[in-house]
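could you look at this predicted model? Sequence included:
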Amino acid sequence: MVSDVRPGITGGAAPSAAPSSTSSSALSAATPVTFGGLFGWLHPAAGRRGVVLCGAHGFEQLAAHRPWRALAEGLAAAGCPTLRFDYPGEGDSGDASDAGEVRVETCVAAIGQAVRFLREATGVTEVVLVGLRLGANLAVLATQAEPVDRLVLLAPAATGRAYLREMRLRARTVGGVAEGPGPVQTQTQTQAQASNSLSVGGFRLGPAFLADLQNLDASAIVRPPAPQVLLLASETKALAARLTALGSEVEAGPFPGLAALIGDPIFAEIPDAAFARVTAFAAAGMTRTEPAVPLRLAPARLDGPGWTEAPVRFHPDLFGIRCSPRRREPDAPTVLFVSTGMTVHSGWGRQTTDLARSLAADGVPSLRFDLAGIGDSGDRPDARKPPFAPDGFEDIRRALDAVAETGSRVVLVGNCSGAYAAFQALCRDARVDGALLINLYCFDWDPGQDVDAVIRQVFGSTSTYAALLTRGATWRRLLSGQIRVGAIGATLARRGLATALRRLRRLVKPVSPGGSAARRVARLRRRGATIRLIYSAGDPGLAALRRHLGRSPGRADRRLGAPVTIVPDIDHNFSSAEAQALLGRHLREVLRAVQDAPRPDSVPAPRPLDPRAVARVVLGRA
């Protein structure tokens, strides 16, 4: 059963008198909210001091999403009603403008909106702002127009120029190849740099936003940002001195665990010591009320050109966003976007949100959701990481239950581990009519493999090194001794031996009870399902494709009933605007193929076989 989650706030009225609950479960249950075109989560509590979390920007917040949620939960448990939200143009919030151009002032204004919403929705009398990285710089600016009582700055950039230098370095390393140069820049990327724009992990910083950042300076404020400030960073002296001179009481210290917090969504870790210090600072001396001030919230909903979005919860702790078209195309399938790695449902570079809204404008509904253990869904019972979990397809089945009420056909979309879970669900559930599988790493996961070890392949795959060796710069590094050939050879040898042992184990005990990948694909085609595979050139998943569906040219195409698409000069996450447009075109082709296929219940039943003919076939005399 699916329920539209209760969020948003109705107009500007004060909270109404409504029944309240003092149970721990009621006080700790986060509620999706929408306000002023923004999407967020309100974590209720009984204190009169509230907290607004101002997250990092773009890729850094994508990595920090789940730890940031843990901080919100910890603050609420300490008694502080806490609001976390997505900036305009990020996550599940609306776009900044029709042109989609985000400005620093737009993000600062969003923080002011969040503060006013928190006051109005919860009745708090004091507000604490907590800003992470660029969010800390934005929070400082927001205090100049929206006074707050306390301010927490977590690793703010000294200046906007310093922040940009870091982001330009990250743009070259995020999604790159370890121990070797990153992917060759496409013409579009070169033009983007020439036009003074920047893409970090698929998140684009436009020319206007970059120009704003050039002039950003955390110390260039004229009034104290808050009476009390907590500053945690590797370098605090200069900023702490400036804030003290302005009249703030400043508590400063290091920020251990920052790199693990914002480094990569798959390996993000909660900086327990730093977050405990933040919680203690935010809640110190706070006044509590019992029971908690009741919330007056309307159902969360965002509207855009051709689309409407609402949050949903199902079974019972999975979370997603239902994106509905204003005018649905007749017989349009519903698209289920499956989580990739540990990436939240909005997608790498916010691509899933953008694609869902684009589809809705064309009349196609969708549900983007988090598998258990990812984003805003609950934890997995076994506490393991979700990528390549042997039961990950069960969450997709639960999502299928959630959209079954529409009666429409269903198409799955997933990348890498998400493509793996989608393939498993496609084979097991006849309600799935098609799938677009992007960089499918494997058809079956060998439980003997270590997920972290596979993801953390220090030296990349054999095909990666083969590609690197075609480049002159790589040869120069080899000759100069900068690349450790012996270590690479030993690593590849161990990997080859491990692969051979896994294949031997599969012969003795097959990983999948459904037979070989080729047999399952054949059954899917007989069922009428549409399957499309697309890879970035050199992706490690191509090895599994060739091993299971055919090494000879065209063999996999014939088995799938459609060509396998291999795209050059594209990163694993299809981050660029070009790559996203390409995925959109391929997905629409899958949707058309599914729409054109006859429904299983409309296919004429086969005529009964002549028993004599059956006997001839069994006896080999046909």
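Alright, I've got the coordinates. Note that the structure is a prediction, hence the values are computed from the model and not measured.

make it CA atoms for all contacts and neighbour counts henceforth
Noted.

not counting sequence-adjacent ones, nearest residue to residue 580?
residue 574 (6.3 Å; Cα to Cα, 6 or more residues apart in numbering).

do residue 438 as well
What sits nearest to residue 438 in space, not counting adjacent residues and going by Cα to Cα, 6+ apart, is residue 415, at 4.5 Å.

and the one you found, how many neighbours?
If you count neighbours by other Cα atoms under 10 Å, residue 415 ends up with 25.

how much space separates it from residue 512?
Distance from residue 415 to residue 512, counting by Cα to Cα, to the nearest Å: 20 Å.

residue 416 contacts residue 436, doesn't it?
No - counting by Cα atoms under 8 Å, no contact exists between residue 416 and residue 436, whose distance comes to 11.2 Å.

now do the SS call for the residue nearest to residue 580.
On the three-state scheme (DSSP: H, G, I helix; E, B strand; the rest coil), residue 574 is labelled coil.

count of neighbours near it?
Neighbour tally, residue 574, other Cα under 10 Å: 25.

how about residue 230?
22.

and it, how far from residue 152?
Computed with Cα to Cα, the distance linking residue 230 and residue 152 is 5 Å.

put this next to the previous one:
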Amino acid sequence: MRHQLSFACEGAALAASLDEAAGGTGLLIVSGGNEIRSGAHRGMAMLAARIAAEGYPVFRFDRRGIGDSEGANGGFESSGPDIAAAIAAFRAAAPHVSRIFALGNCDAASALLLHQPLALDGLIVANPWTYDGEAEEADEPALPPAAAIRARYLSRLKDPKSLLRLITGEVDFRKLFRGLSALKAPAAPAAPDSLAARIDGAIAALGAPATILLATGDRTAQAFMESCPSALSRLPVERLASPSHSFAGDDGEWLAERILAALK
């Protein structure tokens, strides 16, 4: 059964939803960007029902200034108090829950990493946002990461139509070689105060277990893989060959299965 409730965060009333279940391990879903707690196309609401049906209570909320919540929207970098208050509210609303894992996608994943330590037993971070600036401001970066460009070239070289264009001279070889040469240039290291560097440092300092989920065709995931390569060797990583940033459609079942595996 799903209940609507509210809780306080620094003087503001925040709206929340609790999908009840009998299990002692719960899932806190933190919304990314400026999405409300139901998620894109109600994706998070459906995910919550799916996880709760397996016996795990699920708590979702709108941070300050988003959806039905009061206060000013300060973006993901100022959402630490919101997340901490949501954890406390989850425990109060479901006192039988002894362990809480948190799921965040995009800048919600980055928020969970940056605002540690939090009273959580584990993290599930999907497609962490590493571009400086709010995700809502640049969800389609002007310049794709080198990994995205490389993947594009490889897919085209596997396409018979593209190969035919090469043979018939329809492709500008000078442009092609310039693009391939640019990929050989070493990537500039992230500035120490950049979001990517701070997320990499946060992962290195994590005190709770965590799993990284990546849709390998998604630009945000590709940028994370390129700018935080050492993080991929520190934490378990699950990869899905999909361009869906929000794990839409059939990808939602893959996401649910990985969450359930982490909760167990």
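Noted; the coordinates are in hand. This one's a predicted model, so the numbers in the text were calculated from it and none came from an experiment.

that older thread, the residue nearest to residue 580 of structure 1 pairs with which position in structure 2?
By TM-score structural alignment, residue 574 of structure 1 lines up with residue 247 in structure 2.

separation between its match and residue 74 of structure 2?
Remark: distance between residue 247 of structure 2 and residue 74 of structure 2 (Cα to Cα) = 26 Å.

again, but for residue 86 of structure 2
For residue 86 of structure 2, the distance to residue 74 of structure 2 (Cα to Cα) stands at 16 Å.

what's the answer for residue 240 of structure 2, then?
Applying Cα to Cα, one obtains 31 Å for the distance of residue 240 of structure 2 from residue 74 of structure 2.

which of these two has more neighbours?
Between residue 240 of structure 2 and residue 74, counting by other Cα under 10 Å, residue 240 is the more crowded of the two (16 against 12).

all strands of the stretch 301-450 of structure 1, in order?
Using DSSP state E, counting those that start in this stretch, the strands of the stretch 301-450 of structure 1 run over 302-304, 307-314, 318-325, 334-337, 366-370, 410-415, 432-438.

is it possible to export these to TSV including distance to residue 260 of structure 1?
Formatted as TSV, the entries for these read as follows, by distance: least, Cα to Cα, whole Å:
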stretch	distance to residue 260 of structure 1
strand 302-304	33
strand 307-314	29
strand 318-325	25
strand 334-337	27
strand 366-370	22
strand 410-415	24
strand 432-438	27
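
residue 423 of structure 1 is nearest to which of those strands?
Closest to residue 423 of structure 1 of these is strand 432-438 (Cα to Cα; 7.6 Å).

quick one: name whatever helix or strand follows that closest one.
Reading on from strand 432-438 of structure 1 to the C-terminus, the next helix or strand found by DSSP states H and E is helix 451-455.

elements contacting that next one?
Other elements packing on helix 451-455 of structure 1 under the criterion 3 or more Cα pairs under 8 Å, 6 or more residues apart in numbering; DSSP states H and E are absent; no helix or strand qualifies.

next secondary structure after it?
Sequence-wise, the next helix or strand beyond helix 451-455 of structure 1 is helix 462-468, with elements assigned using DSSP H and E.

where does that following helix end up in structure 2?
Counting by TM-score structural alignment, helix 462-468 of structure 1 falls onto residues 146-152 of structure 2.

one step back: roughly how far apart are the residue nearest to residue 580 of structure 1 and residue 539 of structure 1?
Remark: distance between residue 574 of structure 1 and residue 539 of structure 1 (Cα to Cα) = 11 Å.

for residue 262 of structure 1, which residues are in contact?
By Cα atoms under 8 Å, 6 or more residues apart in numbering, the contact set of residue 262 of structure 1 is 59, 60, 61, 62, 63, 64, 268.

of those, which is the nearest to residue 359 of structure 1?
Within these, distances to residue 359 of structure 1 taken as Cα to Cα reach their minimum at residue 62, with 22.9 Å.

so the closest one is in contact with residue 345, correct?
No - with contact defined as Cα under 8 Å, residue 62 of structure 1 does not count as touching residue 345 (10.1 Å).

now residue 303 of structure 1, nearest residue through space, not along the chain?
For residue 303 of structure 1, the nearest residue in space outside its immediate sequence neighbours is residue 309; the separation is 6.4 Å by Cα to Cα, 6+ apart.

alignment lookup: that neighbour to structure 2.
For residue 309 of structure 1, the aligned position in structure 2 is residue 2, judged by TM-score structural alignment.

counting neighbours, what do you get for the nearest residue to residue 18 of structure 2 once chain neighbours are set aside?
Distances taken as Cα to Cα, 6+ apart put residue 59 closest to residue 18 of structure 2, at 4.6 Å, once the chain neighbours are dropped. By the measure other Cα under 10 Å, the count of residues near residue 59 of structure 2 is 30.

residue in structure 1 paired with residue 59 of structure 2?
Pairing criterion TM-score structural alignment: the partner of residue 59 of structure 2 within structure 1 is identified as residue 367.

tell me the contacts of that match?
Under the criterion of Cα under 8 Å, 6+ apart, the contact partners of residue 367 of structure 1 comprise 320, 321, 322, 323, 334, 335, 336, 337, 356.
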